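[1] Just to be clear, the model below is a prediction. Sequence and coordinates:
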Amino acid sequence: MKLYKPALTVITAATILFVLCATAFAVPLVCIDPGHGGKDPGARSPDFAINPSTGEITFISNGTINTAVAAGFLNGRINQFTSLPNRINSTTGNLKLWESDANLDISLKLRNLMKNAGYGTLMTREKDVSLTLGDRCNIANNARAAIFVSVHNNAFKIPTVGGTETFYYPGSLLGELLANCIQDELIKQISTRYRRVESTYKLRVLNGTNMPAVLVEGAFVSNPDEARLLLSPTFRQKMAQGIFNGIDKYFLTALPRIAGNDRYETAVCVSKEGWNLASTVILARGDDFPDALAGAPLAYKNDAPILLTNSTFLNPKTKAEIGRLGATKVIILGGKGAISETVKSELERIVATVDRIAGNNRYETASKIAEEVGSSSQTAIITSGLNFPDALSISSYAAKNQIPILLVPKDGVTTDVESMLSSLRITKTIIVGGTSAVSPDIEDWLIKNKYDPERISGANRFKTSALIAKKYFSAPTCAYVATGADFPDALSGACLAAKKDAPIVLVEKDSLPPDISSYISLYASNLQDVFLLGGNGPISDDIARQICSVLLQ
């Protein structure tokens, strides 16, 4: 799958294929590996003493001995000041910091952060035990973890050397992305020196794992200043937070958002993603859906983005985008009650031609739009004009194939629709939605009048959306995800999705509907791009994480 680095909304980067994760509905499983442990303490700090009254830490360079016993500290007991086990140097009787202890504590804190955010977690060790490097790799590989993060701290013979570095396996684009995300976020939290992000063949836990893997060296245990920091529970919590932020950033980067601060700006962002220039723009009301539902085929026919405006004034962001596109024509969808004459007059000052397509009601407006679109395939889509989800789910397919969308009330076909079916010489109709949206009476009428209806419907809007995607987009390389709770983002994205021959699938704000998850899972290996339409309000980051659970290496 193609990964993007967002800068406002969308934008560029490397091409990476994701393949199906083990469990379609689970959140990503993160394997956390606390480095060293048991008989292998890893790096060890210089000797230090802790004042038992104040907790002040002093590193010992003058040969003082037996400070740990004098302070009443017992070997292996948890120290009240550091929250780490006391490690007493058997030769000097002074305290030392073992890297393995810091690694474990940071990793446990990281696990808690991951769990609280809804991620699945797996620890290679939860206690001070020995593990081979092969064991660590096998734990991650057998669990089919999404990523592997090995937590370490560093050491060097020169005690002034310090800083943070993160390693990944050469050639792993996802590993490189993960390493950079973690390194950047970790530095923000702990303010250490940025040493490097580097690939290496030398680390067994990187070349022995089957998923994107990194090894993080947070600070230098051999540097007294950084060892002092590592002895602080607060600092170790910041390290865990930085690593967590990097992991979270990695997963959320995998699914780019096309989003602005509101629905009007999101529509502008969609326009910028799909069009450098456009001679024509379709303009719809941003706070109500009826007149615009049928607009996607018209937009595709004119290679025009769909922009949104307020009813009584031209939205400034929309006006600026019309200028950027160099548009000379704007087609308004809906009557004066939907988009006022004030808006039309303002448009006439910035473009050469302003047309309005409007009827006396939503059904007549949709029919007039259908007249403009035509139907070379002699097919029409019939869907409810009283709600938006079904029309939005079919809009990309309808636009791409230039099939007009006709709206109906629940229980009957209006005279405008009757007339349009006849004038377009329709021989095939596709009913989108269940019998509570488009009644059996309408279906019977279509049969009686030889319009050969076929109904696509699920138990709810999400099942219907999944059925449409599966029927008409059987091998997608791209997909767009929009909220099923409101209309503007999917409406704006419909023509762009059609240009990419991609479905629009609908989701809930905070959870991925099972049928949508199954559809994405089915074609995960084929998908190169998945875009979220809208910001965190319409689609939460939890949705992005859940989708990532399906689209992972």
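    On my side now, so go ahead.
[2] Only C-alpha atoms from now on, for both contacts and neighbour counts.
    Noted.
[3] And the strands in the stretch 151-300 of the chain?
    Along the stretch 151-300 of the chain, the segments classed as strands by DSSP state E, counting those that start in this stretch run 164-168, 194-199, 213-220, 257-258, 280-285.
[4] next up, a second structure to put side by side with the first:
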Amino acid sequence: MKKKILSFILIFTIFLGLTPKNTKADSEVYLYRISGSDRFETSVEVSNVSYKKSENAILVSGRDYPDGLTGGVLASVLNGPVLLTDKNSVPTSVKNELSRLGVKNVYIVGGTGTVSKQVENSLSGYNVKRVSGSNRIETATNVAKLIRTLTDYNSNTRYFALANGYDFPDALAVGGYLANTKIPLLLTDNKTLSANNKNFISNYNIGRAILVGGTSSVSPKLLPSNVNYASYSGSDRYKTSLDIAKKGFSNVKTVVLTSGEDFPDALAASTLSKYVDGPILLTNSKSIDSEIVKYIKNGNITRLIVVGGKGKLPDSLLEIINKEQIKGPEEIGDINEPPKG
């Protein structure tokens, strides 16, 4: 009798168009924005949310992306923020953040062509270390080597990630995942695997790779024959970020949304991704990919944190997720607790 009643209720609800759906009400995904008056202040605001104190900070160019692509993993290993700088001077907001954090060690990632010796000299009150190479690919390899010297052996030390160093979106999208797992990122031009990269893989006896992006960006044929691989990719940069989110994260409660059309905000967002234990998703300024919208609204996600200003990611872009007013970073609250309305 009970089965008949349940069947009748189910048929009746279907008839009324009331079939239960997994999609949450808009109000269940709370929206927050972290931004500053420029890219440098945005990196400071991300740091302010993610860290109360830190002895270490990573400094990368806010004007050019290649060297900064690998900074997020190093920042994660050193438990410090990624902050952006101009080529010849450190913005006042960044200097103030270094002071607030109580930083002792500043790691500059990149050569003097992107972050000048003048910047290094201006940081005389800190222990300054520069990690660089003759080009972006060698810089990434040297960062990976440093990460390995700082990381205790674990299951993730058997991995490296490989992305195209001449196009930023895929490498930026995977930055959050790599920051969470502390897997180093190597770069390629997709024509060959550099000798330095081959030596790194061989010397550390690494047998597993994560290829980030489609074969037109990074081909499996580049890998040594003894290296197995998994691919994180999609038909475009936005779907690649979604593939990373699905494969690299589980039980996601918070996601970070940033521009896939420009690099600065995403450079700093990797450490925020680690803080919230959630992926970085990319979007353009006009619309969020429909599959990303489904991922956000059909899961257990309760917080969406936008990194970047309204010029790149306007409020109207987010109405498909929630039409309520976007909150500021001070309202994010305890990331381990449900958001407060």
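    Ah, there it is. Owing to the predicted nature of the structure, the values given are computational and were not obtained by experimental measurement.
[5] one step back: deepest-packed of the strands of the stretch 151-300 of structure 1, please.
    With neighbours defined as mean count of other Cα atoms under 10 Å, these peak in mean count at strand 257-258, which reaches a mean of 28.
[6] Any figure for the gap between residue 260 of structure 2 and residue 175 of structure 2?
    Distance check for residue 260 of structure 2 against residue 175 of structure 2: by Cα to Cα, to the nearest Å, it reads 13 Å.
[7] my bad, should have said residue 93 of structure 2
    24 Å.
[8] Residue 29 of structure 2 now?
    In this view, residue 29 of structure 2 and residue 175 of structure 2 are 23 Å apart by Cα to Cα.
[9] These two: who's more crowded?
    residue 175 (33 against 21; other Cα atoms under 10 Å).
[10] Map that one across to structure 1 for me.
    Per TM-score structural alignment, the equivalent position to residue 175 of structure 2 in structure 1 is residue 395.
[11] moving C-terminal of the helix or strand harbouring that match, what's the next helix or strand?
    Assigned by DSSP states H and E, residue 395 of structure 1 belongs to helix 389-400. Once the chain leaves helix 389-400 of structure 1, the next helix or strand it forms, by DSSP H and E, is strand 405-408.
[12] Onto which residues of structure 2 does that following strand map?
    So strand 405-408 of structure 1 sits over residues 185-188 in structure 2, by TM-score structural alignment.
[13] what about the matching stretch, how far off from structure 1?
    Here the mean offset of stretch 185-188 of structure 2 against structure 1 after fitting is 0.4 Å, by mean Cα distance after the TM-score superposition for structure 1.
[14] roughly how far out does the helix holding residue 395 of structure 1 sit from the chain middle?
    22 Å (Cα atoms, centre = their mean, to the nearest Å).
[15] after superposition, how close is that helix to structure 2?
    Helix 389-400 of structure 1 versus its aligned partner: 1.1 Å mean (mean Cα distance after the TM-score superposition for structure 1).
[16] Which strands or helices does that helix pack on?
    helix 296-301, strand 379-384, strand 428-432, helix 461-472, helix 488-499, strand 504-507 (3 or more Cα pairs under 8 Å, 6 or more residues apart in numbering; DSSP states H and E).
[17] Can you identify the element that follows the first one toward the C-terminus?
    Going down the chain from helix 296-301 of structure 1, the next helix or strand is strand 306-309, by DSSP H and E.
[18] which bit of structure 2 covers that next one?
    With TM-score structural alignment as the criterion, strand 306-309 of structure 1 aligns to 82-85.
[19] Flag every buried residue along the matching stretch.
    For stretch 82-85 of structure 2, burial by neighbour count (16 or more other Cα atoms under 10 Å) applies to 82-85.
[20] Check the mean deviation of that stretch from structure 1.
    Averaged out, stretch 82-85 of structure 2 is 0.4 Å away (mean Cα distance after the TM-score superposition for structure 1).
[21] quick one: what's aligned to residue 342 of structure 1 in structure 2?
    Match for residue 342 of structure 1 (TM-score structural alignment): residue 118.
[22] same deal with residue 461 of structure 1?
    Taking TM-score structural alignment, residue 461 of structure 1 has residue 237 as its aligned residue in structure 2.
[23] so what's its match up against?
    169-170, 213, 260, 282 (Cα atoms under 8 Å, 6 or more residues apart in numbering).
[24] now with 7 Å?
    169-170 (Cα atoms under 7 Å, 6 or more residues apart in numbering).
[25] Same check on the one 4 residues further on?
    Going by Cα under 7 Å, 6+ apart, residue 241 of structure 2 touches 173, 280-282.
[26] swap the cut-off to 10 Å and go again
    By Cα atoms under 10 Å, 6 or more residues apart in numbering, the residues touching residue 241 of structure 2 are 169-175, 212-213, 232-234, 260, 279-283, 292.
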